[in-house]
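Novice: I'll drop the sequence and a predicted model, then ask my questions.
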Amino acid sequence: MSGEREDRVIRVLLAGGGDTFRRTLGDLLALEGDLRVVADAQSSREALSMAEAHRPDVAVLDADEPGSGWVEAARAMRERVPECRTVIITEGGGSQRLRQALHVGARGGVWKSAPARQVAAAIRIVHSGGRYAHPELVA
């Protein structure tokens, strides 16, 4: 039975945003039951090596961290870990940041202030092959 459950778990990498942000988001996502944080990278620059080592299903990259390299990380992940889909999380930049993210291969974008269940929904949609854009990011 546990093998069956494990097959339904979406493996998530969280990158950037500060330790407290990642820990809090990770704890909230764990409450969802079908999401498990398998890697935690301090920055988007570190995210690629973590993605290669842990092979997550979805990477959530902080697009606000100054000099984080999230654009390069998203592009490199698409090429080197193609099974890992990317979602950016941001509190600024709006539609311009979302367009940039989609251009380099990210599949979605969410506001940092969004409720954890909305971030979880975005992860599920992106994992299933869809795209997700928080309505305010599109506006």
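Specialist: Yep, that arrived. Numbers count the residues shown, from 1 in each chain.
Novice: switch to C-alpha atoms for all contacts and neighbour counts from now on
Specialist: OK.
Novice: What strand or helix carries the spatially most central residue of the chain?
Specialist: With distances taken as C-alpha atoms, centre = their mean, Val60 lies nearest the centre of the chain, 1.4 Å away. Take DSSP states H and E as the rule and Val60 turns out to sit in strand 58-62.
Novice: try this one next to it:
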Amino acid sequence: MIKVLLAEDMHMIRAALTALLRLESDIDVVAEVTRGDEIVPEALRARPDVAVVDIDLPVVDGITAAAELRDRLPSCRILVLTAMGQPGQVRRALSVGIEAFLVKDAPGDRLADAIRRTAQGLRVLDPELVASAMEYGASPLTPRETTVLKEAAHGSAAEEIAGRLHLSAGTVRNYLTSAIAKTGARNKIDAIRVAQDAGWL
């Protein structure tokens, strides 16, 4: 019996996935969570063989939680659910050693098969998804530009970012201008979108 932890914040989707998996005689959903910060504590309690993790989770994103889970419970294999429109996130997941991905709009019967393959330690990779992820390449942003852009992504104004990072507001604006230029964006909002799509933030 393959024990599964399911991490999905959309209640209807999680219920449908659980119902689908419970039709399988060799798969048992032993835990369900709705937030990324719940994954590791629940996995340490339930000891699943496979964690099926959505990338877009509240509090802690799925990739960050999955990376921590790999460190804390190496026996648990991880299958990441992603959308085709998130190649940058897949690239980020690959960079932390996650090797099993399933596109969210895949046929339902592929989920059980993907879980079985993941439990056996096999790679589950959509070639088109991985090829798309590799198109982005490494981030052109410096560590400081990345930090400033992350702060801006949370809605912080230049003055607030300057106070937190012990910089002048002018220096923060210079980092933002540089990040906009390097990402080929039209403005700060566009730079944040480009960097997030590419998995650079």
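Specialist: Received, thanks. This one's a predicted model, so the numbers in the text were calculated from it and none came from an experiment.
Novice: Tell me who's in contact with the equivalent of the residue nearest to the centre of structure 1 over in structure 2.
Specialist: Matched by TM-score structural alignment, Val60 of structure 1 corresponds to Val52 in structure 2. If a contact means C-alpha atoms under 8 Å, 6 or more residues apart in numbering, then Val52 of structure 2 has 4-7, 78-81, 115 as its contacts.
Novice: if I've got this straight, Gly121 of structure 2 is in a helix?
Specialist: No: following the definition DSSP: H, G, I helix; E, B strand; the rest coil, Gly121 of structure 2 is coil and is not counted among the residues of a helix.
Novice: ranges for the strands of structure 1?
Specialist: Secondary structure of structure 1 by DSSP state E: the strands cover 10-15, 35-41, 58-62, 85-90, 108-111, 132-133.
Novice: how about the last one, which residues of structure 2 does it hit?
Specialist: Mapped onto structure 2 with TM-score structural alignment as the criterion, strand 132-133 of structure 1 occupies residues 124-125.
Novice: Give me the spatial nearest neighbour of Ala67 of structure 2, chain neighbours excluded.
Specialist: On the basis of C-alpha to C-alpha, 6 or more residues apart in numbering, the spatially nearest residue to Ala67 of structure 2 that is not a chain neighbour turns out to be Val96, at 6.3 Å.
Novice: burial count for the residue in structure 1 that the one you found lines up against?
Specialist: In structure 1, the residue matched to Val96 of structure 2 (TM-score structural alignment) is Val104. Around Val104 of structure 1 there are 18 other residues, counting by other C-alpha atoms under 10 Å.
Novice: does Val104 of structure 1 really touch Arg75, like I thought?
Specialist: Yes: contact status for Val104 of structure 1 versus Arg75: in contact at 5.1 Å, counting by C-alpha atoms under 8 Å.
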